[in-house]
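A.B. asks: based on what follows, work out the 3D shape:
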Amino acid sequence: MATWSNIMLQNSNSPLMEELIFFYDHSMMVIILIVTYTLYLIFILLMNKFSYKNFIEHQILESVWTMIPCFFLLFIAIPSLYLLYLMDESKLPHITLKIMGHQWYWSYEYSDFKNIEFNSYISNSPDSSNFRLLDVDNHIIMPFKIQIRSLVSSTDVIHAWTIPSLGVKIDAIPGRLNQINFFINRPGLYFGQCSEICGTNHSFMPITLESINLSNFISWINKN
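C.D. replies: Take a look at the predicted model:
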């Protein structure tokens, strides 16, 4: 969960988010290298008192400063494309969760288990133990160490179902069924919000996912 003064990404709770953080660190190192070298060259040019007024072209130099940015772009693009295809990969899911976006709440359906379905609204409980503007009245219950598939759509406008610590973000578009897979590493509460500006109450449709072990999940399914 994001906290005050948090300037980095949230702690990863899924293998996909771990890879995204690795890619973020990799990209930042490349960008810092480029910025540092560019600032160094600017500083050298500003401090240099000599000039060569007849210097108007240098084909080798122009080729070099064209090829070097291409090299850096490839250095970032190759792992980026790998991650892009990894996020779209569908790996034999064990559980399917159907998600529908509404103005302004979410509804969920466990179609694999007796068609369990419920709506999830922002919690208005005055209890101080709740997370303000992030907690909901009905949590999504999911087991960890299980491959999960989410089918996402909307009944009215475009929403976006997002849980940053799991590396999950997918648009909920009316008339279209989008799919995303995720794998939870550990038990806990994971929070997210709609990440698409869907109307006046856009900031009041949070997401709360509770991850539990498989035996407790089966007991919860049997009770419902």
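A.B. asks: drop to CA atoms for contacts and neighbour counts, all remaining ones
C.D. replies: Will do.
A.B. asks: what sits against the closest residue to Asn138 other than its chain neighbours?
C.D. replies: Excluding its sequence neighbours, the residue lying closest to Asn138 (Cα to Cα, 6 or more residues apart in numbering) is Ser120, at 5.1 Å. When contacts are counted by Cα atoms under 8 Å, 6 or more residues apart in numbering, Ser120 touches Tyr105, Trp106, Ser107, Tyr108, Val136, Asp137, Asn138, His139.
A.B. asks: which one (most neighbours) among these?
C.D. replies: Val136 (26 neighbours; other Cα atoms under 10 Å).
A.B. asks: surely that one is in contact with Asn119?
C.D. replies: No - applying Cα atoms under 8 Å, one finds Val136 not in contact with Asn119, separated by 9.8 Å.
A.B. asks: flag every buried residue along the helix or strand containing Ile180.
C.D. replies: According to DSSP states H and E, Ile180 maps onto strand 178-183. For strand 178-183, the neighbour count (16 or more other Cα atoms under 10 Å) marks Gln179, Ile180, Asn181, Phe182, Phe183 as buried.
A.B. asks: what's the answer for stretch 207-216, then?
C.D. replies: So, applying 16+ other Cα under 10 Å, buried residues of stretch 207-216: Ile207, Thr208, Leu209, Glu210, Ser211, Ile212.
A.B. asks: and this one, please, so the two structures can be compared:
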Amino acid sequence: MRLSTFLTGLAASFAATGTAFAQDLPIIGQPVDGKLGFQPQATGIMQDVVWLDNFLLVIITIITLFVLGLLLFVILRFNQKNNPEPQTFTHNTPIEVAWTVVPIVILVFIGAFSLPVLFKEQIIPEGDVVIKATGYQWYWGYEYVDEGVEFESYMIGAAEGNMLTPDVSQQLADAGYTDEQFLLATDTSIVIPTGKVVVVQVTGADVIHSWTIPAFGVKQDAVPGRLAELWFEVDEGMEGIYFGQCSELCGLSHAYMPITVKAVTQADYDAWLSETKVAQGIVDDSVQVASAD
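C.D. replies: A predicted model of the protein is given here:
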């Protein structure tokens, strides 16, 4: 796909953002000013990542308190006042063995819990929906591999110099967003069904990009000449809009290369797919009506 196919992407945008289900979706995966912590966990992968993060926080807190306690003990027990004559020993074999073996045991213990989470992400299952995401400077191109649907996704406001103008505000409103979603929302969106395995094939067309959705717990570099894969399954009941960003420095407009994913029910996904195929001329409208009958 090239920039010249923008009209195809524009046609798809009306199918992707113009239907009622798209307008009514809540915004779930969005960064919030002044907040700490993770975005809502919409997938099992992200739930595992958050659990692992909390688990490691407990371990590192224990280690930090232990080291702090040792430091305070040494300060109080071995200061010049309590030890006017310093000791002359140079090493302590039991302590040296302990501070070598104990960290190894801790790392093995952490690995026993972290590696399964990593392997879960790296073992790609068969996808119910397969999407190819191609990074360009500075937008994303998408292809639904098994459906023939393809379109490009630009940040709303990119054509106006990445500035929030009254015209851009109107574009955001027409797409069902507010000014708060400026720099996050795109003119077209990936639409996926909840409760289904989605496999995303990621590559780059010019430089290295990175396809990332924080609420899904996925991130994959888009390297030119290589086709990498990631997968996720959005939990049923988590229908909504999720935002991401290119997460690999890719040039002048790297900061203006967002990602928008709309997770919907299977019925709404089927409706969107049918409308998009008609809008792109993949399926004739009369054929769609006949198949519906």
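A.B. asks: can you calculate the TM-score here?
C.D. replies: Here the TM-score for the pair of chains, by TM-score structural alignment, normalised by the length of structure 1, is 0.95; 223 aligned residues with a Cα RMSD of 1.3 Å.
A.B. asks: translate the residue nearest to Asn138 of structure 1 into the numbering of structure 2.
C.D. replies: Residue mapping for Ser120 of structure 1 onto structure 2 gives Ser153, with TM-score structural alignment as the criterion.
A.B. asks: burial measure for the residue mapped onto Ile104 of structure 2 from structure 1, as a count.
C.D. replies: Under the alignment (TM-score structural alignment), Ile104 of structure 2 maps onto Cys70 of structure 1. Applying other Cα under 10 Å, we find 11 other residues in the vicinity of Cys70 of structure 1.
A.B. asks: how close does Cys70 of structure 1 sit to Ile122 of structure 1?
C.D. replies: Counting by Cα to Cα, to the nearest Å, the gap from Cys70 of structure 1 to Ile122 of structure 1 is 47 Å.
A.B. asks: swap in Leu46 of structure 1?
C.D. replies: For Leu46 of structure 1 relative to Ile122 of structure 1 (Cα to Cα), the value is 57 Å.
A.B. asks: ok, the aligned partner of Leu134 of structure 1 in structure 2 - contacts?
C.D. replies: Aligning on TM-score structural alignment places Leu134 of structure 1 opposite Leu184 in structure 2. Leu184 of structure 2 is in contact with Met155, Phe243, Gly244, Gln245, Pro258, Ile259, Thr260, counting by Cα under 8 Å, 6+ apart.
A.B. asks: repeat for Asn178 of structure 1
C.D. replies: Leu151, Val152, Ser153, Ile170, Asp171, Ala172.
A.B. asks: ok, now how distant is the first one from Ser111 of structure 1?
C.D. replies: Going back to what we said before, that points to Leu151 of structure 1. To Ser111 of structure 1, Leu151 of structure 1 is 11 Å away according to Cα to Cα.
A.B. asks: go on, the fourth one?
C.D. replies: Summarising the geometry, the distance separating Ile170 of structure 1 from Ser111 of structure 1, computed by Cα to Cα, is 20 Å.
A.B. asks: same question for the third one.
C.D. replies: Look at Ser153 of structure 1 and Ser111 of structure 1: by Cα to Cα, they are 15 Å apart.
A.B. asks: these two: which has the busier surroundings?
C.D. replies: Ser153 (26 against 13).
A.B. asks: against structure 2, where does the longest helix belonging to structure 1 fall?
C.D. replies: Longest helix in structure 1 by number of residues (criterion: DSSP state H): helix 15-47. With TM-score structural alignment applied, helix 15-47 of structure 1 matches the range 44-76 in structure 2.
A.B. asks: quick one: that stretch to structure 1 mean distance?
C.D. replies: Here the mean offset of stretch 44-76 of structure 2 against structure 1 after fitting is 0.7 Å, by mean Cα distance after the TM-score superposition for structure 1.
A.B. asks: nothing else from me, thank you.
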